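Asker: Build me a model from this:
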Amino acid sequence: MTLEQVSKSSVLIAGAGIGGLAMALSLLRRGIDCDVFEQASELREVGAGLWISMNGVRVLRDLGLTEQVEQNCIAAERRSIRLWNTGDRWPLYNRSSDAARNQPYLLLRAHLLKILVDGVRELKPGAIHLSAHVVGFSQDDEGVRAKLADGSEVEGRALIGADGAHSKVRLGLIGKIESEYTKAIAWRGLVPVDRLAPHQREPEVATWIGPTAHVTAYPVRWQNTVMMTFSGQVDHDDWLLESWSEKGSVEECLKDFEGWHPDIIELVKNVDTLNKWGLFVRPSLGTWSKGCVTLLGDACHSMLPYLGQGVNMALEDAFVLARCFEENPYDLAAVFKTYQGLRLDRTTKVAKSAAGMLPIFHNQALCKPETAGDYIKTQWAPDAMAARYDWIYQYDAATAPLH
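Answerer: Now for the predicted structure:
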């Protein structure tokens, strides 16, 4: 489908990331027409692991994607906290324990994107428009006109900005929102497991914690290869770009993990490609919507990765917003008011909780093994874990009351 063929009754979605595609699939499954506009010329994702917790798993189930997702997952046998320098292990749960009911899906972002793209195209083959960057919009009582980078415009009845932390839709809706550097950076990469020693290949989700950094590592499947993800966050005074795809060097990364356990050093040395980015926060928005335009995912509540909830909040947003459209398809003001009322407080609380994890992951009590043990047993005790995660994981976007 060409841009000229986009129906004026279509819901326009800016951004073909996970949030935008989940939004499109949620609408199309309800018989609501939509089109997705993506600035990239091809849907190609840089390699990164993805942690879909139970609240996100429920959305994927209700989108009919469970089977495809599970085919691409590796089920972790256990989850552990490990000490940065000694490698000592504190098991949190294994697959057979009660706590494993909250076991996440572990897969590659590229896999989930492909599954969502296929789902959208199956219902509407021409729904995704590439090389179509939404850079602004205008609206009136008749609807909205999305302005694209090439100067063209597309008319629709609503516009959803799922265009990420640097959202152009948010800029047009609210104006410039300054971000604040948190004095931490993130590293990420993938390591083919055949480069690692046998004990490093185990199907475990391990979070290594230290005084000024932490690393999460778990296995994912890429085609016929098992890869170990490397995701490290490090205290860093230097300001860096707020970019997910900034290339980093192995030498630079090794400096950030000097003195760490040999297993972490080996992960870094064997990584295929390393990306780094600065971690930024934005203040919570007071409103997400104006007229027939609203926001979704990182565009309205970008959050730090310390609870693994960025993608899960986007999935929740998409599903709840689609339910609001289905309930009241002809009154956009009511749709967006209900959606914001249901989502703003929850996402603000999750973002605040994610930011609050940094001093827990990076703590001076972890300098020495003799103080680290008591600290870890306290912070990762079952009741502390339940208080931290259960209210997030127990949410169900499909059954949460709309009123």
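Asker: From now on I want contacts and neighbour counts done on CA atoms only, so please keep to that.
Answerer: Noted.
Asker: what residues are up against residue 84?
Answerer: With contacts defined as CA atoms under 8 Å, 6 or more residues apart in numbering, residue 84 is in contact with 208, 209, 210, 214, 260, 261.
Asker: nope, residue 135 is what I was after
Answerer: Counting by CA under 8 Å, 6+ apart, residue 135 makes contact with 146, 147, 148, 149, 168, 169.
Asker: so residue 275 touches residue 250, yeah?
Answerer: No: Residue 275 is not in contact with residue 250 according to CA atoms under 8 Å; the separation is 9.9 Å.
Asker: Can you tell me the centre-most residue of the chain?
Answerer: In the chain, the C-alpha nearest the mean C-alpha coordinate belongs to residue 311, at 2.5 Å (CA atoms, centre = their mean).
Asker: Could you also give me the structure for this second sequence? I'd like to compare it with the first:
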Amino acid sequence: MSKPRIAIVGAGLGGIAAALLLRQEGFDSVLYEQAPAFARLGAGIHVGPNVMKVMRRIGLEPAMEAMGSHPDAWISRNWDDAAVLSRIPFGDYARRTYGASYLTVHRGDFHKLLADTVPAGGIRYDKRLIGLEERDRDVLLRFEDGTSVEADIVIGADGVNSVMREHMLGTELPRYTGYVGHRAVFPASALAKYDFSFDQCVKWWSEDRHMMVYYVTERQDEYYYVTGVPQAEWDMSKAWVQSSQEEMYEAFAGYHPMVQSLIDACSDITKWPLLERDPLPLWSRGRMVMLGDACHPMKPHMAQGAAMAIEDAAMLARCFKAVGAEDYETAFALYRANRIERASRVQKVSHDNTWLRTNEDPAWVFGYDVFEVPLVEPVRAAA
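Answerer: Coordinates of the predicted model:
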């Protein structure tokens, strides 16, 4: 199986990164995405130095540098008086200390850059996976449109509601955390009327809720906020719903006038449930393996969810190179052994929502280089 047929379920950031990194190691793949087409969704994303090192390997670091905003620092502020709780330096400090830049970008722009790098025909849209059949020599994937494909190896990068995870571990809804996130992207020019100097990257904290705010373009012409707000219940049949300024004013009553101005500046607001799962007992079975939110979904409070998926993709490609596609089970075991501790730690810190609230050292996250860390061997079962 020197040239295995690799199917990747899900063309999000982690899935596309896996396709591009596998291609660099000589393994071709096809991405199967349930969405009918690409869309620039209204969300921002942090791209830390740990991710930029992967973009460097793919060859997209210069394009990312030109696309994103380069904040000088992550600033944490107290909710009512704007007192600075922490200031974590980025900019030139990040390049010197962690080996790459720290960016904030529009998630859709980042996604499009990756997707446009995939060779023609490498992404098949409107392919909603509905079934998997494990056979002696391959796996049969069945899609909602009535088509099917055969693959030697299947990578599940299909998110928190992964069909791959469900097939491997049974049906179980992700756990609603009791928190929602409001999202809004709006022109930075809408802030010109307010007499404030808005931070490039800031998180506003109170005891039970927060608002993260940053620019998403190099020109700093688009501003973004995302929140974490307690809400007792969520209809799990809905991926997201519309929110409103009125709801935001109520959620952030008493917050500093700078936060009130952010709410006033934008009326197009969506609301999303924050979901997670307990660490899974397995990440692979037979010819199937998972990455990203499919196997370790987490709250977004470290801004490292997509980063963990992209790191997973890089480590999986590295393990295929080290072991070879013929011995995929050993490659999968090596992959999990070299990702489980880090992913679980990030999952826990994200759950606790303490990241960078105080002046801590983030080097264990940002200084990590997935291509350079020594590989650890999987623990072998006793004979």
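Asker: on that earlier part again, nearest to residue 88 of structure 1 among the contacts of residue 135 of structure 1?
Answerer: Out of the contacts of residue 135 of structure 1, the one with the shortest distance to residue 88 of structure 1 is residue 168. That distance is 45.9 Å, counting by CA to CA.
Asker: Can you get me a residue count around residue 381 of structure 1?
Answerer: A count of neighbours around residue 381 of structure 1, defined by other CA atoms under 10 Å, yields 12.
Asker: what's the spacing between it and residue 141 of structure 1?
Answerer: Counting by CA to CA, to the nearest Å, the gap between residue 381 of structure 1 and residue 141 of structure 1 amounts to 55 Å.
Asker: which element follows whichever helix in structure 1 runs longest toward the C-terminus?
Answerer: As far as residue count goes, and with DSSP state H defining each element, the longest helix of structure 1 is helix 332-355. Proceeding C-terminally, helix 332-355 of structure 1 gives way to helix 358-361 as the next helix or strand, assigned by DSSP states H and E.
Asker: quick one: buried residues of that following helix?
Answerer: For helix 358-361 of structure 1, burial by neighbour count (16 or more other CA atoms under 10 Å) applies to 358, 360, 361.
Asker: Of the residues you listed, which is the nearest to residue 256 of structure 1?
Answerer: When these are compared for distance to residue 256 of structure 1 (CA to CA), residue 361 comes out closest, at 15.6 Å.
Asker: That closest one contacts residue 209, correct?
Answerer: Yes: under the contact definition of CA under 8 Å, residue 361 of structure 1 touches residue 209, with a separation of 5.7 Å.
Asker: corresponding residue for residue 11 of structure 1 in structure 2?
Answerer: Residue 11 of structure 1 maps onto residue 6 in structure 2 when the alignment is built from TM-score structural alignment.
Asker: Could you report the neighbour count for the equivalent of residue 42 of structure 1 over in structure 2?
Answerer: Per TM-score structural alignment, the equivalent position to residue 42 of structure 1 in structure 2 is residue 37. If you count neighbours by other CA under 10 Å, residue 37 of structure 2 ends up with 9.
Asker: sec struct for residue 37 of structure 2, please.
Answerer: Reducing the assignment to helix, strand or coil with DSSP: H, G, I helix; E, B strand; the rest coil, the entry for residue 37 of structure 2 is coil.
Asker: quick one, strands of the stretch 101-250 of structure 2?
Answerer: Using DSSP state E, counting those that start in this stretch, the strands assigned to the stretch 101-250 of structure 2 run over residues 103-106, 123-124, 129-134, 139-143, 148-151, 153-156, 175-187, 201-205, 210-215, 222-230, 241-242.
Asker: which residues of structure 1 does the first one align to?
Answerer: Under TM-score structural alignment, the alignment places strand 103-106 of structure 2 onto residues 105-108 of structure 1.
Asker: How far off centre is that stretch?
Answerer: 12 Å (CA atoms, centre = their mean, to the nearest Å).
Asker: what's the answer for stretch 61-69 of structure 1, then?
Answerer: Average the C-alpha atoms of stretch 61-69 of structure 1, do the same for its chain, and the two points are 18 Å apart (CA atoms, centre = their mean).
Asker: Show me what it is in contact with.
Answerer: Taking CA under 8 Å, 6+ apart as the criterion, the residues outside stretch 61-69 of structure 1 that touch it are 25, 26, 29, 57, 60, 111, 112, 115, 398.
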